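In: Any chance you can model this:
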Amino acid sequence: MKYLFLSPKDDNYTFYYSDLLKNKDVLWVNTSLNKKGLIGFLYGIHISKKLNKIINIPFKDIWIQNYKTKKIKDFIKTDEKCIVLVFRHSFFLFYRHSYEKWLKKINPNIKICFLFADIVDSYKKGFDINIAKNKFDALFSFDKEDSQKYGLVYYPHIVPFPANIEIQNVRGGQKYSIYFMGRAKKRLNLLVEIYKKLKQNGIKVLFEIAGAKESERTFFDENFQYIDFITYKEYLRRCSNADCLLEVMQSTSNTGYTTRVLEAISLNKKLISNNQDLINAPFYDKKMLSTFTSENDFNIEFLNKTNTPLHWNYDSYQYSADKLLSFLREYLYKKDK
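Out: From the prediction side, this is the model:
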């Protein structure tokens, strides 16, 4: 079995799967699309949906020749089974350029799956679930609600950090009781109220908010910061210097185990989350995990209580890359048996 892994270079999923990517049966293709200036302007015009409805502009494939290399072709050209794992905005290869046709022409046995790294609503811009169902052999979601709503395959695809990661390499800096970093999305008001509640109770806190529009930035405080970008390594440094991580789901109807849960477990940090479904998780431990419904029922005592040593009830294999690949093989090729 071979695996073609499509993910941007700076994506944290590439980091999570780095042990897997060392396998000779896995080929990783960097799908970072960084077209700026005049090239970016021309690219936008060439693939414009509005313009192409008026006139179908030819030769769009010139933009994806880097994804039709001899190396890729040689890797998948045999008739053996091959799974293509597609992450993040790698779906543009299929949406705009029908990359699946090129892949399946080379190897008809290939199976292509898209793994949602976030809830479906976050992909709304330029993403149509019905088109996706025609482009991919299967769509996988870690979220039970989305799986039911959109007819996706549910799998809690949490994977562990690389086996040999040296956490001490990302340590250093100021210590905090609780840390949050994430996009503002529809939760900015709630984040502000949580921050105020924590500060009122003397909790040392750091919130870093990305993607907030200028018009949304109405609250300011020393440790409530608006950021444009930080590297994943820098983010891990912040996490390793906090006693507890905060997870705020975009919607309380969404469930599933996000990367925030993975990070808390892998870094051995406490976690506070508004995902009530986590109390049913096999790794749930009330000493390590606390849930809330609003800023008013935040468990301040949970933050102040020191547990030594910290320990999660967690079976890493159940959420490993090997377990995920085993599930994908079984699901994608079950009709061929």
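In: Every contact and neighbour count from this point should use C-alpha atoms.
Out: Will do.
In: And the strands in this structure?
Out: Assigned by DSSP state E, the strands in the chain fall at 2-7, 26-30, 82-87, 110-115, 138-141, 153-154, 176-183, 205-210, 224-227, 242-247, 270-273, 289-291.
In: Okay, buried residues for the longest one please.
Out: By 16 or more other CA atoms under 10 Å, the buried positions in strand 176-183 come out as 176-183.
In: Tabulate the strands of the chain (JSON lines), appending distance to residue 126.
Out: JSON lines is the format used below for those (distance: least, CA to CA, whole Å):
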{"stretch": "strand 2-7", "distance to residue 126": "18"}
{"stretch": "strand 26-30", "distance to residue 126": "20"}
{"stretch": "strand 82-87", "distance to residue 126": "15"}
{"stretch": "strand 110-115", "distance to residue 126": "15"}
{"stretch": "strand 138-141", "distance to residue 126": "17"}
{"stretch": "strand 153-154", "distance to residue 126": "21"}
{"stretch": "strand 176-183", "distance to residue 126": "19"}
{"stretch": "strand 205-210", "distance to residue 126": "21"}
{"stretch": "strand 224-227", "distance to residue 126": "25"}
{"stretch": "strand 242-247", "distance to residue 126": "27"}
{"stretch": "strand 270-273", "distance to residue 126": "30"}
{"stretch": "strand 289-291", "distance to residue 126": "34"}
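In: from the ones you listed, which stretch is densest packed?
Out: Among the strands of the chain, strand 270-273 has the highest mean neighbour count (mean count of other CA atoms under 10 Å), at a mean of 24.
In: who's in contact with that one?
Out: Strand 270-273 is contacted from outside by 243-249, 261, 264, 287-292, using CA atoms under 8 Å, 6 or more residues apart in numbering.
In: Next, the second sequence, to be compared with the first:
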Amino acid sequence: MFNYVILGSEDEIYKYAFNDLNGLDNVIYVSGCKPSKCTLKGFLYRTHFRPELNEKIRIPGKSIWNHFYFKDTLSKNNKYCFIFLANFAMFAKQSRYHQYLRRKYPDCKIVLFLTDIFARQTELFTHEKWKIEKERALYDLIISYDKSDCQKYGFTYHHTVFSSNFILPDLNVEESDVYFVAKYKGRLQRVIELYDLLSSFGLRCDFYIYKCPSDMKVERPGISYIEKPISYAENLVRTIKTKFLLEIMQNNADGYTYRTWEAIAFKKKLITNNKSIIDAPFYNPKLIYVVNDYCDLKDGIAAFIQDNNTVDFNYTKEMSPVALLEFIDSKFR
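Out: Below is the predicted model:
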């Protein structure tokens, strides 16, 4: 077993996704690489990495930050495994942090865990697409949640992770029948079609679409177009207060999203266009409805929403980040 240092993200979603690791004596989760804004260190860091400056002239000396990224409080009896999420890796490459870790921990393993498709990854200042050979040279193992990327690039597959035990804030949120939230990403037509169908059954839809162009908006009573994303904590509260979750996957994505894990964690039925989910070990047609043909859904969804089956996927242990660490450990034995 390794000492695991997860170099994560400031994004709130990962705080909840990796929460099961809290309290483990061989794990440190680092929630992003930026020091607090309220400190002099934070001000200096942000100035040093400020895109407007670095896009004009690359400011040298970023390696001075490498020993600040995490405080090592772990037992020295174990070897180290560093797991990078993409956001942290994007900054770390600017300070040659991977090379720093290799020098300080000669026996360590370094892993990249991709929770988005590889084609969407870009460099911090140049915005160039990541180059696969450069990434392979940095890591002992690259894990992706996307099966298509694994086939294309030779990555190792493991689904994204999600925790089941955490405390949520007490928010005043109305109950709904169907909940959906997503960035626009060109999928509005499908959302509207499903909204109209679900509403025709008398279901109360609670839909949020982020950053939708004004000329693309289609007004509906249960759809809110937002310019600022709702907090992930609020998203989870709204998940708890609904009966069904709707998931519309972006084009070319092929994996299990956080919407899927939320359905499992909070025991909600899922309506999704992710066709690959029928091969998932937790798939149950009574609990997951796969949208195949948008023109011929009425009968199938009617039966699905009217069925009052008890919702329990029995998969919370397998989707936990603890299972991810066990998987990584097995790869280096």
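In: closest to residue 70 of the first structure out of the strands of the first structure?
Out: Of all these, it is strand 26-30 that lies closest to residue 70 of the first structure, at 12.6 Å by CA to CA.
In: the helices in the stretch 51-200 of the first structure, which residues?
Out: Using DSSP state H, counting those that start in this stretch, the helices found in the stretch 51-200 of the first structure span residues 70-76, 92-95, 99-106, 129-135, 144-150, 188-200.
In: want to try CSV for these, with mean neighbour count and distance to residue 83 of the first structure as columns?
Out: As requested, the helices of the stretch 51-200 of the first structure are arranged in CSV below (neighbours: other CA atoms under 10 Å; distance: least, CA to CA, whole Å):
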stretch, mean neighbour count, distance to residue 83 of the first structure
helix 70-76, 14, 9
helix 92-95, 17, 15
helix 99-106, 16, 11
helix 129-135, 14, 14
helix 144-150, 16, 21
helix 188-200, 16, 38
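In: what about residue 309 of the first structure, neighbour count?
Out: Neighbour count of residue 309 of the first structure, defined by other CA atoms under 10 Å: 6.
In: list the contacts for residue 178 of the first structure?
Out: 203-206, 242-246, 303.
In: about what we covered before: want to try JSON lines for the helices of the stretch 51-200 of the first structure, with distance to residue 18 of the first structure as columns?
Out: Below are the helices of the stretch 51-200 of the first structure laid out as JSON lines (distance: least, CA to CA, whole Å):
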{"stretch": "helix 70-76", "distance to residue 18 of the first structure": "19"}
{"stretch": "helix 92-95", "distance to residue 18 of the first structure": "22"}
{"stretch": "helix 99-106", "distance to residue 18 of the first structure": "24"}
{"stretch": "helix 129-135", "distance to residue 18 of the first structure": "26"}
{"stretch": "helix 144-150", "distance to residue 18 of the first structure": "27"}
{"stretch": "helix 188-200", "distance to residue 18 of the first structure": "32"}
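In: and of those helices, who's closest to residue 321 of the first structure?
Out: When those are compared by CA to CA, helix 144-150 sits nearest residue 321 of the first structure, at 19.8 Å.
In: so which of the helices of the stretch 51-200 of the first structure gets nearest residue 315 of the first structure?
Out: So among the helices of the stretch 51-200 of the first structure, helix 144-150 is nearest, using CA to CA, at 20.8 Å.
In: Now do the closest one: distance to the chain's middle.
Out: Distance, stretch centre to chain centre, for helix 144-150 of the first structure: 17 Å (CA atoms, centre = their mean, to the nearest Å).
In: with the second structure superposed, average distance for it?
Out: In the superposition with the second structure, the average deviation recorded for helix 144-150 of the first structure is 1.2 Å (mean CA distance after the TM-score superposition for the first structure).
In: matching residues in the second structure for that helix?
Out: Aligned using TM-score structural alignment, helix 144-150 of the first structure spans residues 147-153 in the second structure.
In: Can you name the residues in contact with the matching stretch?
Out: Stretch 147-153 of the second structure is contacted from outside by 117-118, 132, 144, 155-157, 253-255, using CA under 8 Å, 6+ apart.
In: what do you get if the cut-off is 6 Å, keeping everything else the same?
Out: For stretch 147-153 of the second structure, the surrounding residues in contact (CA atoms under 6 Å, 6 or more residues apart in numbering) are 156, 254.
In: Nothing else from me, thank you.
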